[in-house]
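**Student:** Following is a predicted model, sequence given first.
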Amino acid sequence: MDRVLAVSENSPIKNFSLKCRKGFEPDCINRHVLNRGVKDLDLDVDAKDGYSLPFEIFTCNTLVGLKLTGFSIDVIPEDASLPALKSVMFYSLHACAFEKLLSACPLLQDLFINDLNWEQWKWSRSLSSPSLERLAIERTEFYGFDGSDFGSITFDIPNITHLDYCELYYCNLIV
């Protein structure tokens, strides 16, 4: 049985949370929600390869909080700009154009990353953000990765007040 919630098309949406397990196509609902001035967006999908996010998410001027579970962020548009985004939480993100995403978030204060696949991310293993104050990275599962090509991670976060970095497989934090 399909469920539809009728809401006026002009009503603003402050918080939007969606948890989907099968057959989810995020494009149309996300575009509709983003056009309504959403401030906090929480999307959780169950997908082995991850869903790609619609480009409109990366140019949303009203988004302050973003929580993503089960997505891939393979490509970020050249005009990416999230000027109000202050808090990002990633859970089981399959792939991410990480540095491009961070550079689009000039006010980012909180970054939480849980159970990621670093080896699939497009990044230089350097995390740099002048506005970041709180960072938590937690990795507890390694999907067929033996650690042989992991390398080190460099942090350039001058305003950090809280750092929590944990890996079950490998941990070497130098502050």
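**Tutor:** Arrived safely, thanks for sending.

**Student:** going forward, measure contacts and count neighbours with C-alpha atoms only.
**Tutor:** Fine.

**Student:** Give me the residue at the spatial middle of this structure.
**Tutor:** residue 90 (4.3 Å; C-alpha atoms, centre = their mean).

**Student:** which residues sit in contact with the closest residue to residue 173 other than its chain neighbours?
**Tutor:** Nearest residue to residue 173 in three dimensions, chain neighbours excluded: residue 165, at 7.6 Å (C-alpha to C-alpha, 6 or more residues apart in numbering). Counting by C-alpha atoms under 8 Å, 6 or more residues apart in numbering, residue 165 makes contact with 135-138, 173.

**Student:** and the residue nearest to the centre of the chain, which of the three is it?
**Tutor:** Under the three-state scheme (DSSP: H, G, I helix; E, B strand; the rest coil), residue 90 adopts strand.

**Student:** what about the helices in this structure?
**Tutor:** Under the criterion DSSP state H, the chain contains helices at 26-34, 98-103.

**Student:** mind listing what's buried in the shortest one?
**Tutor:** Using 16 or more other C-alpha atoms under 10 Å as the burial criterion, the residues of helix 98-103 that qualify are 98-102.

**Student:** Turn these into JSON lines, columns for distance to residue 40.
**Tutor:** Putting the buried residues of helix 98-103 into JSON lines (distance: C-alpha to C-alpha, whole Å) gives the following:
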{"residue": "98", "distance to residue 40": "20"}
{"residue": "99", "distance to residue 40": "22"}
{"residue": "100", "distance to residue 40": "21"}
{"residue": "101", "distance to residue 40": "17"}
{"residue": "102", "distance to residue 40": "18"}
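
**Student:** this is the comparison structure:
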Amino acid sequence: MDLFSSLPNELLYHILSFLSTKEAALTSVLSKRWRNLFAFVPYLEFDDSVFLHPEERKREKEGILQSFMDFVDRVLDLHGDSLIKTFSLKCKTGVDSDHVDRWICNVLARGVSDLDLFIDFRDLYSLPHEVGVSRTLVVLRVGSESDLYWWQKFLCLPMLKTLVLDSCWLCIGQFQILLLACPALEELDMTNTRWKDSNVTVSSSILKELTIDLHGCCSVVNLKSLSFDAPSLVYFYYCDSLAEDYPQVNLKNLVEAQINLLLTQAQIEQVRALNNEMLVADDVFPGLGNAWKLITGLRNVQQLYLSPDTLEVL
């Protein structure tokens, strides 16, 4: 008898949890006991790029895409009604969206607490509405190389503590709804997230970490005002075009802040001309004179990092 044969299933599940689901499935050939053991690991990870084309990243034969979808279906079927703690799904163009919806709803119904989705379809894709009303999600990551609607109508995520959005849409008024609908939210990370509001307020008494990184993202609108009322925030990363105004900045407990204001060449030239007294105030791009409001609101920060463009405008 080998060492693994004497171990209880629970310990084997833990060992298999360090592997991707595809890698764990390969252990099914070891013996009869291992045949379906991988399917009971509560941590599932599916990546179509690894499954379909691990080396050349191209499909080499017909039917392999269907085999990926069948594999995911089989694993979820073998799980039955067992609890799933973590579900990671990375899909690109070619996987049927109905399958994706069904998989997501399946794990949500079984109490998944950590959901990691990277979905990239040719057409604009909207996640099933069940994602926005989960009462078990603690961590939610949603990403895409194109634009994606991550919630449609109603939103209520009472247990959510960490939210990561990459290349997602936020329609008018949705950002305020998001903060109200996630009363336990402690970490918010928005990368290349497009919002349509021209006036945005980040208001939360419990938010601890905030990342706004819109570098390389073409905004739908230029922000007229951006306010921060987050007295519990300890980490703040802000990389975006300069808003016209920062009427309120209440970040009194910050430990670390990184500020990278993205200026156009025209704005930089205006700032330098203003410093040389070649421009009058009315000629200055709106917001250049208000950047100080953002910085002075970080009055108690222990570590402050400012980009060269940010220093230009101060």
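**Tutor:** It's in. Here the structure is a predicted model, which is why all the values come from computation and not from measurement.

**Student:** Put one on top of the other, what's the TM-score?
**Tutor:** TM-score for the superposed pair, counting by TM-score structural alignment, normalised by the length of structure 1: 0.84. Supporting figures: 168 aligned residues with a C-alpha RMSD of 2.2 Å.

**Student:** Map the residue nearest to the centre of structure 1 across to structure 2 for me.
**Tutor:** Matched across to structure 2, residue 90 of structure 1 falls on residue 165, judged by TM-score structural alignment.

**Student:** In structure 1, what residue spans correspond to strands?
**Tutor:** 15-20, 40-45, 51-52, 65-69, 71-73, 87-91, 95-96, 110-114, 126-128, 134-139, 154-156, 162-167 (DSSP state E).

**Student:** Any chance you could list what contacts the fifth one?
**Tutor:** To tie it back to what came earlier, the one meant is strand 71-73 of structure 1. 45, 47, 49-53, 92-97.

**Student:** Pipe these into CSV and attach distance to residue 19 of structure 1 per row.
**Tutor:** Converted to CSV, the contacts of strand 71-73 of structure 1 look like this (distance: C-alpha to C-alpha, whole Å):
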residue, distance to residue 19 of structure 1
45, 6
47, 12
49, 17
50, 14
51, 13
52, 15
53, 15
92, 14
93, 15
94, 17
95, 19
96, 20
97, 23
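
**Student:** Quick check on the residues you listed: which are buried?
**Tutor:** Burial by neighbour count, 16+ other C-alpha under 10 Å: within the contacts of strand 71-73 of structure 1 this picks out 45, 47, 50-53, 92-97.

**Student:** quick one: which of those residues is nearest residue 38 of structure 1?
**Tutor:** When those are ranked by distance to residue 38 of structure 1 (C-alpha to C-alpha), residue 53 comes first, at 15.8 Å.

**Student:** right, and the match of residue 90 of structure 1 touches residue 147 too?
**Tutor:** No. Assessed by C-alpha atoms under 8 Å, residue 165 of structure 2 is found out of contact with residue 147, at 10.9 Å.

**Student:** just to revisit the earlier point, can I get the strands of structure 1 in a markdown table including distance to residue 30 of structure 1?
**Tutor:** Listed next are those as a markdown table, based on distance: least, C-alpha to C-alpha, whole Å:
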| stretch | distance to residue 30 of structure 1 |
| --- | --- |
| strand 15-20 | 9 |
| strand 40-45 | 9 |
| strand 51-52 | 12 |
| strand 65-69 | 12 |
| strand 71-73 | 13 |
| strand 87-91 | 17 |
| strand 95-96 | 19 |
| strand 110-114 | 22 |
| strand 126-128 | 28 |
| strand 134-139 | 27 |
| strand 154-156 | 32 |
| strand 162-167 | 31 |
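
**Student:** Which one, of these, ends up nearest to residue 120 of structure 1?
**Tutor:** For the strands of structure 1, the distance to residue 120 of structure 1 is smallest for strand 95-96, at 5.3 Å, taking C-alpha to C-alpha.

**Student:** can you list the residues that contact that closest one?
**Tutor:** 71-75, 117-118, 120-122.

**Student:** Pick out whichever of those residues sits closest to residue 142 of structure 1.
**Tutor:** For the contacts of strand 95-96 of structure 1, the nearest to residue 142 of structure 1 is residue 117 (7.2 Å; C-alpha to C-alpha).

**Student:** and stretch 164-177 of structure 2, how far apart are its ends?
**Tutor:** This stretch, stretch 164-177 of structure 2, spans 16 Å end to end (C-alpha to C-alpha, to the nearest Å).

**Student:** ok, now stretch 107-114 of structure 2?
**Tutor:** This stretch, stretch 107-114 of structure 2, spans 10 Å end to end (C-alpha to C-alpha).

**Student:** residues in structure 1 matched by it, start to end?
**Tutor:** Mapped onto structure 1 using TM-score structural alignment, stretch 107-114 of structure 2 spans residues 33-40.

**Student:** thinking again about what came up before, now the buried ones among the contacts of strand 71-73 of structure 1 in CSV, with distance to residue 129 of structure 1?
**Tutor:** Shown next, in CSV, are those (distance: C-alpha to C-alpha, whole Å):
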residue, distance to residue 129 of structure 1
45, 28
47, 30
50, 26
51, 26
52, 24
53, 23
92, 22
93, 20
94, 22
95, 20
96, 16
97, 15
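
**Student:** residues contacting the residue nearest to the centre of structure 1?
**Tutor:** Residues counted as contacts of residue 90 of structure 1 (C-alpha under 8 Å, 6+ apart) are 67-69, 112-114, 116.

**Student:** List the buried residues of stretch 268-275 of structure 2.
**Tutor:** Using 16+ other C-alpha under 10 Å as the test for burial, stretch 268-275 of structure 2 gives 268, 270-271.

**Student:** cool, and stretch 160-167 of structure 1?
**Tutor:** 160, 166.
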